[in-house]
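Novice: show me the folded form of this:
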Amino acid sequence: MRYYGRKAGFYLVALWAALTLNFVIPRLMPGDPVDILMAKLAQRGGAVDPSVRRSYELLLGAGGGDPLWEQYVSYLGNTVRGDFGVSVSSYPAPVSEVIAQSLPWTVVLVGLATAISFVLGIALGAVAGWKRGSWLDSLVPATTVLAAVPYFWLALILAAALASGLQWFPLLGGYDVTLSTGWNWEFISSAAYHGVLPALTIVISSVGGWLLGMRNMMVSTTSEDYVLTARAKGLRGRRIMVRYAARNAVLPSVAGFATSLGFVVSGSVITEQVFSYPGLGTQLLEAVQNNDYALMQGIFLVITVAVLGANLLVDLLYGVIDPRTRAAH
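Specialist: From the prediction side, this is the model:
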């Protein structure tokens, strides 16, 4: 229990530090979201007197002339209540509504793509490490090169070849806009069809890292005493590979996978931009471009909670899987 208590305390402190940075960093950026809204209002012929400006400051939580510490206390209180304010880039929609609309797209797309690349990379890496020198082992350099290719370049190549050239997949969007959104087969199949190309980009660019890491761990694990003992007992090679070597070699990759799942909510900003995908990464970029403090803080908070939650889950699981971890603390 002492081990779990320390872990929980550490992550609570980390969450508070992340919330503080989440408050400070947007306010260090040049520009003012209130000025952006006032300019939009003036373009439409609306009133721009000081009372209107003060109303926008209160609405957006910009603070106006309030001391920074008062803004900080108000920010923490609103965060606890789940009130993230109103989005400038999607005005007058609340930040929580904007995130709720975009988050499922990113979670499904990036989450499934990350899971597929992890399973595929781990499986291929285990076989490549077990059978060193085989044809599969020779694929490691090629997949490593693909992992080093920038997202946007790979996305553009796939879009030009498979969407514009062969016209196998749609080029832009997350679904057919002529369809009504909902849990019906037409919409779900359209969303899946539009998501294949962005997901393929993520899988191709990330599978090489999992493959290389698992392959190297398998090479190290095969020389361990328990693997040699299993071979001396005459156990089948497949059983030794899966239950002895791969089971231990995959532990570092599990930690990396949990962290990757935490970053799933941030989406692949570049990939979503290339394919005009309606995910959270697109909303984050729009928030930065419009100095939308409230939306930036809301998205960063979701990302922070997801990453910290994933890491906490891994630490707790490690305490269960490996008792030596608890003993060391």
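
Novice: from now on I want contacts and neighbour counts done on CA atoms only, so please keep to that.
Specialist: Noted.

Novice: contacts for stretch 228-241?
Specialist: Contact with stretch 228-241 is made by 126, 130, 222, 227, as judged by CA atoms under 8 Å, 6 or more residues apart in numbering.

Novice: of those, just the buried ones, ChimeraX syntax please.
Specialist: Only the buried entries of those go into this ChimeraX selection, using 16 or more other CA atoms under 10 Å:
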select :126,130,222,227
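
Novice: and Ala69, helix, strand or coil?
Specialist: Small correction: residue 69 is Trp, not Ala. helix (DSSP: H, G, I helix; E, B strand; the rest coil).

Novice: what about it, neighbour count?
Specialist: A count of neighbours around Trp69, defined by other CA atoms under 10 Å, yields 9.

Novice: residues in contact with the strand or helix carrying Leu261?
Specialist: According to DSSP states H and E, Leu261 maps onto helix 251-262. Identification of contacts with helix 251-262 by CA under 8 Å, 6+ apart yields 111, 114, 118, 210, 213-214, 303, 306-311, 313-314.

Novice: let's go with 7 Å and repeat that
Specialist: Residues from elsewhere that reach helix 251-262 (CA atoms under 7 Å, 6 or more residues apart in numbering): 111, 306-307, 310-311, 314.

Novice: in helices only, show me the residues you listed.
Specialist: In helices, judged by DSSP state H, the following of those are found: 111, 306-307, 310-311, 314.

Novice: buried residues in the strand or helix carrying Leu295, which are they?
Specialist: In this assignment (DSSP H and E), Leu295 forms part of helix 293-321. By neighbour count on 16+ other CA under 10 Å, the buried set for helix 293-321 is 293-312, 314-316, 318-319.

Novice: what's next to the helix or strand just after it, contact-wise?
Specialist: Using DSSP H and E, the helix or strand that follows helix 293-321 towards the C-terminus is helix 323-328. For helix 323-328, the external contacting residues (CA under 7 Å, 6+ apart) are 3, 318-319.

Novice: to compare with the earlier structure, here is another sequence to fold:
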Amino acid sequence: MKYYLRRFTFYVITLWAAISINFMLPRLMPGDARDIFIAKLLRRGGEISPTMMKNIDTIFGESDASLWDQYIQYWGNLFRGDLGISLTKYPTPVVELIAAALPWTITLVGLATIISFVVGVSAGAWIGWRRGTWADGLVPVSTLFTSVPYFWIALILISVFAVNLGIFPIIGGYSLREFPAGPEMSWEFFQSAVYHGFLPALTIVISSFGGWLLGMRNMMVSTLAEDYVMTAEAKGLKPSRVALTYASRNAALPSIAGFGVTLGFVVAGSIIMEQVFTYPGIGKLMINAVNEKDFALMQGVFLVITITVLAANFIMDLIYGFIDPRARQNV
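Specialist: Prediction:
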């Protein structure tokens, strides 16, 4: 119980600090961020209506209010789910933009991350079990893919499979010709989304599975040298049981902890990948917000990413403490 209480307290304090930093972001910008926002809004043909002024106060706080009052108001807006109005998509609320982009990122990046984790850990366990054989030759190949930048692999896949062979589309998350009005729930739309998301997902899997493979292989080799594994082998247990029950299960613990951290960053998306493929996810939304200095959208995206990362790490800490009693004993 002490372990879980300390972890919970740690994440509550971290969440408070992250939200406080998010509150300060537009106020730390050089110049008067409030005036810059209003000027850009007017240049875009926006109207400074009472509703818009209320949303400006939501982002920057009331002009005559103290910093503390603005801070309290900011927390109140968060509890009401009010993240302001986007400048680049005026007058669309930030919550709606994030809600529209979030499913794309979670589905694509989430599934690709899970696939790369399962493939990498499984292959790493098998290579570690067959250490010293030809299987070790697969490690440098996977490491090579991991060391290559995301955008380079993405550009190669686009050049080969989209431009030269014409098998897959170059950009987008779905066919704009078939669905000009936007996404609609149907089997045809699902097929289009899978078709457009194949190359981005393949980019993530190719770029990341090598890290899981190398880490699991090294942990497997180290675990096989432990006394309890040698004892199990000396007792005459089946090699498959030794590999799965004794070696793989214990060797996978560090990978599971790392998977929790990686899964938390799924919401952030693969920013470079989404930019290369013009994929409509959170990563591309964040790049557009930064380029356009859309403070409300930036704050909203950073907040969602922060909360998701902390929540994923908190859940994995609870799971890790449950499956590995040593973590609770070190507290």
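
Novice: send over the TM-score of the superposed chains.
Specialist: The TM-score (TM-score structural alignment, normalised by the length of the first structure) is 0.93; 327 aligned residues with a CA RMSD of 2.1 Å.

Novice: tell me where the stretch 51-200 of the second structure has helices.
Specialist: 67-79, 94-129, 138-147, 150-157, 187-224 (DSSP state H, counting those that start in this stretch).

Novice: how about the ones you listed in a markdown table, adding distance to Val276 of the second structure?
Specialist: As requested, the helices of the stretch 51-200 of the second structure are exported to a markdown table (distance: least, CA to CA, whole Å):
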| stretch | distance to Val276 of the second structure |
| --- | --- |
| helix 67-79 | 32 |
| helix 94-129 | 14 |
| helix 138-147 | 18 |
| helix 150-157 | 7 |
| helix 187-224 | 9 |
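
Novice: which residue in the first structure aligns with Gly81 of the second structure?
Specialist: Aligned counterpart of Gly81 of the second structure in the first structure: Gly82 (TM-score structural alignment).

Novice: circling back: mean deviation of the helix holding Leu261 of the first structure from the second structure?
Specialist: Its aligned residues in the second structure lie a mean 0.5 Å from helix 251-262 of the first structure after superposition (mean CA distance after the TM-score superposition for the first structure).

Novice: what span of the second structure is whichever helix or strand comes after that helix aligned with?
Specialist: Elements were assigned by DSSP H and E; along the chain past helix 251-262 of the first structure, the next helix or strand is helix 269-274. Helix 269-274 of the first structure corresponds to residues 271-276 in the second structure, going by TM-score structural alignment.

Novice: contact partners of the matching stretch?
Specialist: Applying CA under 7 Å, 6+ apart, the contact partners of stretch 271-276 of the second structure are 150-151, 154, 200, 281, 283-284.

Novice: mind giving me TSV with those residues and columns for neighbour count and distance to Val160 of the second structure?
Specialist: Shown next, in TSV, are the contacts of stretch 271-276 of the second structure (neighbours: other CA atoms under 10 Å; distance: CA to CA, whole Å):
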residue	neighbour count	distance to Val160 of the second structure
Tyr150	21	16
Phe151	18	14
Ala154	23	10
Pro200	27	14
Gly281	28	24
Gly283	25	24
Lys284	24	24
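
Novice: closest one of the residues you listed to Ala18 of the second structure?
Specialist: Gly283 (19.2 Å; CA to CA).

Novice: which residue comes closest to that closest one once chain neighbours are left out?
Specialist: Excluding its sequence neighbours, the residue lying closest to Gly283 of the second structure (CA to CA, 6 or more residues apart in numbering) is Ile271, at 4.2 Å.

Novice: ok, now how distant is that neighbour from Leu111 of the second structure?
Specialist: According to CA to CA, to the nearest Å, Ile271 of the second structure and Leu111 of the second structure sit 16 Å apart.

Novice: work out for me the element the closest residue in space to Tyr56 of the first structure that isn't next to it in sequence sits within.
Specialist: Using CA to CA, 6+ apart and skipping the chain neighbours, the partner closest in space to Tyr56 of the first structure is Val34 (6.3 Å). Val34 of the first structure is part of helix 33-43, with elements assigned from DSSP H and E.

Novice: how big's the offset between that helix and the second structure?
Specialist: Looks like 4.4 Å for helix 33-43 of the first structure (mean CA distance after the TM-score superposition for the first structure).

Novice: got the angle for that helix vs helix 293-321?
Specialist: Using axes from the mean of the first three to the mean of the last three CA atoms, to 10 degrees, the direction of helix 33-43 of the first structure lies 140 degrees away from that of helix 293-321.

Novice: which residues in the second structure does stretch 185-199 of the first structure align to?
Specialist: Counting by TM-score structural alignment, stretch 185-199 of the first structure corresponds to residues 187-201.

Novice: who touches the matching stretch?
Specialist: For stretch 187-201 of the second structure, using CA under 7 Å, 6+ apart, the contacting residues are 108-109, 112, 157, 168-169, 172-175, 273, 277.

Novice: centre of the chain to the helix holding Val34 of the first structure, how far?
Specialist: With CA atoms, centre = their mean, to the nearest Å as the basis, helix 33-43 of the first structure stands 32 Å off its chain's centre.

Novice: quick check: buried residues in it?
Specialist: Buried residues in helix 33-43 of the first structure, defined by neighbour count with 16+ other CA under 10 Å: 33-34, 36-38.
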